[in-house]
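Need the 3D shape of this:
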Amino acid sequence: MSQNHTENGGAGHERNRAYDASLRLLAARARSRAELAERLHRKGHADTVVAPLLDDLERAGLLDDADFAEQWVYFRHRDGARSRRALGVELRRKGVDDAVIEQAVAQISDDDERGRAAALVRRTLSRRRAPVADDADAARREQRRLVGMLARKGYGSELAYGVVMDEWRAAAEERAADGG
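Below you'll find the predicted structure:
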């Protein structure tokens, strides 16, 4: 850190407080530059302290929007089954630059996205009791619910509908093969 970090009183004291707050926030989880700035401002730290501090944190490698976005995309896609579109929206809300977002979501291929959506539908179908084969209205309602679930996670309607219908057929075939 700079010489100000070790000064006592005045601006040095505020910088120390902002620095300590930054480290606590970053220890909890990675954050974007804009997100950390907003949190520090909310804690009452002046921009004259926050902006240079964030620059120092970036130079030290403790704050990196590209790394943050890459991690965010990886975990939110894997664990939250979010689509590229939904992840882009989330990162934009966190103040990440569009070029950085584009690069981060590019790590998810079309096949990855489709596969993640299919796995989510399979998992959901395995937990629910499927409608009786001759109850077409109940089947359509359940299919609409599944498409809606994927839509809420940011998947486009064409992909969501295709995945739901494919997984629905596969589940029906599996039930038929199992005798039920």
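
contacts and neighbour counts: CA atoms only from here.
Fine.

Surely H41 is in contact with D47?
Yes: under the criterion of Cα atoms under 8 Å, H41 makes contact with D47 at 7.2 Å.

Could you report the distance from the residue minimising distance to the centre of the chain to E113?
Nearest to the mean C-alpha position of the chain, by Cα atoms, centre = their mean, lies R76 at 3.7 Å. Distance, R76 to E113, using Cα to Cα, to the nearest Å: 12 Å.

can you check L53 too?
Taken as Cα to Cα, the span from L53 to E113 is 38 Å.

still on that earlier bit, who's in contact with the residue lying closest to the residue nearest to the centre of the chain once chain neighbours are set aside?
Closest residue to R76 apart from its sequence neighbours, by Cα to Cα, 6 or more residues apart in numbering: R82 at 6.0 Å. Contacts for R82 (Cα atoms under 8 Å, 6 or more residues apart in numbering) come out as 76, 153-155.

Please give the structure of this sequence too, so both can be compared:
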Amino acid sequence: MKPFDSESDALPDFIDPADVPARPAPPAASSAPEAGPGPRRRVEWSGQRSANTRGRGGRGTRGGKAGRRRDREPPADNPDTEPDPHEVARTIVLRQLTMAPRSRKQLADKLRQRGCTDEVAAEVLDRMEEVGLIDDAAYAGMLVRSQQASRGLARGALRQELRRKGVDDEIARAQLDEIDEESERERARALADKKLRSMHGLDATVQTRRLAGMLARKGYSPSVAWSVIREAIADAPEHQPD
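Just a heads-up that it's a prediction; the model follows:
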């Protein structure tokens, strides 16, 4: 007997033809072009996807961890926490004193403008006085000397200036009492001589009137002013007899 030939239609005698499945019919020839392969579905390797996710700031990246850590950490400054009013007041006072000397009254007014309560302001200013950062007597003495040197002010104008700066009347009086009368008269005479040089050629009456107004604005008393004016005009070269 010949071996089983798959290519032949003949079957061996011991095989029942009913037990052999029928061969599928060959596909019919078609004139339509053979369809190509369908669209490929992109299959992404799970490791690649994880890497891409980490690259975009996912869990695996340092940026992602830092972001989550920042989310967990509370902010450095809690806006709900009220600042210490005494510390705020001290900061305001120190900043003002750094810019220029101030009287206690000036500092209290500034604290009130900034919303500090009078109680807090008083406690802070008292402490500043204890350590010597606020001294109205020293401030008044400095103000008197500077206004005498720069503007030639006398007692009357200096008193008004001290009051305007908030210096207590008793402290101001103590400072003004230290002014020497003779030195004040010398300053008045220097002011009169300087003013006369700018009024050369004017009538003596006009000069007298203008000198009196200038010395009055500087705070000199009428007695000192008229005495100085008479001497200054009499000593002026233009009023000397030929």
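
aligned partner of the residue nearest to the centre of the first structure in the second structure?
By TM-score structural alignment, R76 of the first structure lines up with Q147 in the second structure.

still on that earlier bit, out of the contacts of R82 of the first structure, which sit inside helices?
Judged by DSSP state H, those include R76 as members of helices.

returning to that earlier point: spit out the residues that contact R76 and E113 of the first structure alike.
Counting by Cα under 8 Å, 6+ apart, nothing touches both R76 of the first structure and E113.

Show me what R31 of the first structure lines up with in the second structure.
So, by TM-score structural alignment, R31 of the first structure is matched to R102.

for that match, helix, strand, or coil?
Per DSSP: H, G, I helix; E, B strand; the rest coil, the secondary structure class of R102 of the second structure is coil.

ok, it to A137 of the second structure distance?
11 Å.

the more surrounded of these two?
Comparing R102 of the second structure with A137 by other Cα atoms under 10 Å, the one with more neighbours is R102, at 21 against 17.

I'd assumed A138 was in contact with the more buried one.
No: taking contacts as Cα under 8 Å, R102 of the second structure lies outside contact range of A138: 10.4 Å.

number of nearby residues for R127 of the first structure?
9.

I'd like the distance between it and D55 of the first structure.
Distance from R127 of the first structure to D55 of the first structure, by Cα to Cα: 49 Å.

Run through the residues that contact M199 of the second structure.
Per Cα under 8 Å, 6+ apart, neighbours of M199 of the second structure: Q207.

so Y220 of the second structure touches A154, yeah?
Yes: contact criterion Cα under 8 Å: Y220 of the second structure and A154 qualify, at 5.3 Å.

Overlap in contacts, those two.
Contacts common to Y220 of the second structure and A154, judged by Cα under 8 Å, 6+ apart, are absent.

Quick one: map S183 of the second structure onto the first structure.
Under the alignment (TM-score structural alignment), S183 of the second structure maps onto D112.

Hmm, I typed the wrong one, I wanted G115 of the second structure.
G115 of the second structure maps onto G44 in the first structure, by TM-score structural alignment.

swap in R127 of the second structure?
Under TM-score structural alignment, R127 of the second structure pairs with D56 in the first structure.

For that match, grab the count of nearby residues.
16.

Relative to the second structure, what is the average displacement of the helix or strand hosting it?
In the assignment (DSSP states H and E), D56 of the first structure maps to helix 47-59. Here helix 47-59 of the first structure, set against the second structure after superposition, deviates by a mean of 0.8 Å using mean Cα distance after the TM-score superposition for the first structure.
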